[in-house]
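Colleague: Model the following, please.
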Amino acid sequence: MHSNRSTMRRFSLGAVAGAGALILLTACGGSGDAMAGHEGMSSSVPAATATATATASASTSASFNDADVMFAQMMIPHHEQAVEMAELATTRAADPEIKELASKIKAAQDPESQTMKGWLTAWGKPMPSGGMGHDMPGIMSEADMKQLEGAKGAAFDKQFAELMIAHHNGAIEMARTEQSQGANAEAKALAKVIESAQQSEIAQMQKILDRL
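Modeller: I've put the predicted structure just below:
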C-alpha cells in the first residue's frame, strides 16, 4: 500500500508539473500572439503572409538579365528624346491632331521612363549616360532635332510626323528584342505595351501625313 501511495503521489506531482508547464507554454504562446497582433495592427495581412509576399516580390525584382538592363538603359533616353520632340509641338505645331498626339506621347512616355529608372536602381545598374543614345534604333541626330526646333506650322507638323514615325519604329524594334530576350516579367510587359501603343500612333501619324 505504501508503495502504491508513493506511486500515486509521484504521478499526481508529475501531472501538476505537466499542467504548470502547459499553462506556462500557453501563457508564452498567448503573449507571442498578442505581440504579433499588436505589431500587425496596421495591416490585415498575417506576418507570415507578408513575409512570403515580400520574399516573392524581392525574388521577382531580382529576376533580370542583360537584355532587361539594356532595354531600360536604351529606352530611357529614347523616351526622353520623344518627350523633348513632343514638347516642341506645344508652341510650333499648327495641326490640332499633331498637338493632341504630342501631348499623349509625353503623358505616356514620361512615367514609363521613371518606371525604368526605378528598375535600374532596384537592379543596382547604372543609369544611361549622355553618349549611350547615338546607336539606338530610330534615335534623332542633333541635326534632326535642330531642324525640328527651327520649323513651325505646317512644316513642323510634317517633320514631326516623319521623324516620330522613324523614332517609334526604333522603339518597337527594341521592345520586340526585350520580349524575345528579356527575363524580367515587368520589363517584358512594358515592352509589349510600348510596341502596341506606338504601332497605333504610327498608323495615326501616317494618316496625318497623307492629308497634310
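Colleague: make it CA atoms for all contacts and neighbour counts henceforth
Modeller: Will do.
Colleague: host element of the spatially most central residue of the chain?
Modeller: Nearest residue to the geometric centre of the chain (CA atoms, centre = their mean): residue 115, 4.6 Å. In the assignment (DSSP states H and E), residue 115 maps to helix 96-123.
Colleague: centre of the chain versus that helix, how much separation?
Modeller: Centroid displacement of helix 96-123 relative to its chain, using CA atoms, centre = their mean, to the nearest Å, is 12 Å.
Colleague: one more, for comparison:
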Amino acid sequence: MADAMDDMMKHMDEMADSTLDELSSASGDEFDRKFLEMMIKHHAQAIATSELASSKAVHAELRELAAKMHSDQIEESEQLRSWHQQWGHAQD
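Modeller: As a prediction, the model looks like this:
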C-alpha cells in the first residue's frame, strides 16, 4: 500500500513539474490563459478535497478549517472562471 502511495505521489510531483515548466515558458496572454486554467483545475481538486475533510475529519479544528477552505476555494474559482471568460480564454 505504501509503495502505491509513493508511486502516486511521485507521478503527481512529475505532473506538477511539467505544468510549471509549461507555465514558465509561456508569456503574455498565453501565460494568463495557462495560469487561469491551471488554477481552475487546482481549485476544483481543493474543493473536492476540502468537502471530504469537512465531513470526515475526526478533529473539529480540521473540519472547520476545511469548511473555510471550501468556501474560499469556491469564491476564488468563480473569480478565476469569470476572468477566463472575460478575457476570451474560455471555450464554454
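Colleague: For the two chains, what TM-score is obtained?
Modeller: The TM-score (TM-score structural alignment, normalised by the length of the second structure) is 0.76; 80 aligned residues with a CA RMSD of 2.2 Å.
Colleague: equivalent range in the second structure for the helix holding residue 115 of the first structure?
Modeller: On the second structure, no counterpart of helix 96-123 of the first structure exists by TM-score structural alignment.
Colleague: how about residue 151 of the first structure, what's its match in the second structure?
Modeller: In the second structure, the residue paired with residue 151 of the first structure is residue 26, using TM-score structural alignment.
Colleague: tally of neighbours for the nearest residue to its match once chain neighbours are set aside?
Modeller: Of all residues not flanking residue 26 of the second structure in the chain, residue 34 sits nearest, at 7.9 Å (CA to CA, 6 or more residues apart in numbering). Residue 34 of the second structure is flanked by 19 other residues according to other CA atoms under 10 Å.
Colleague: How about residue 85 of the second structure?
Modeller: Close neighbours of residue 85 of the second structure, defined as other CA under 10 Å, add up to 13.
Colleague: any idea which element the residue in the first structure that it lines up against lies in?
Modeller: By TM-score structural alignment, residue 85 of the second structure lines up with residue 210 in the first structure. In the assignment (DSSP H and E), residue 210 of the first structure maps to helix 185-211.
Colleague: Would you mark the buried spots in that helix?
Modeller: Within helix 185-211 of the first structure, the residues that count as buried by 16 or more other CA atoms under 10 Å are 186-188, 190-192, 194-195, 198-199, 201-202, 204-205, 208.
Colleague: what's the closest of those to residue 97 of the first structure?
Modeller: Taking CA to CA as the measure, residue 97 of the first structure sits nearest to residue 208 out of the buried residues of helix 185-211 of the first structure, at 7.9 Å.
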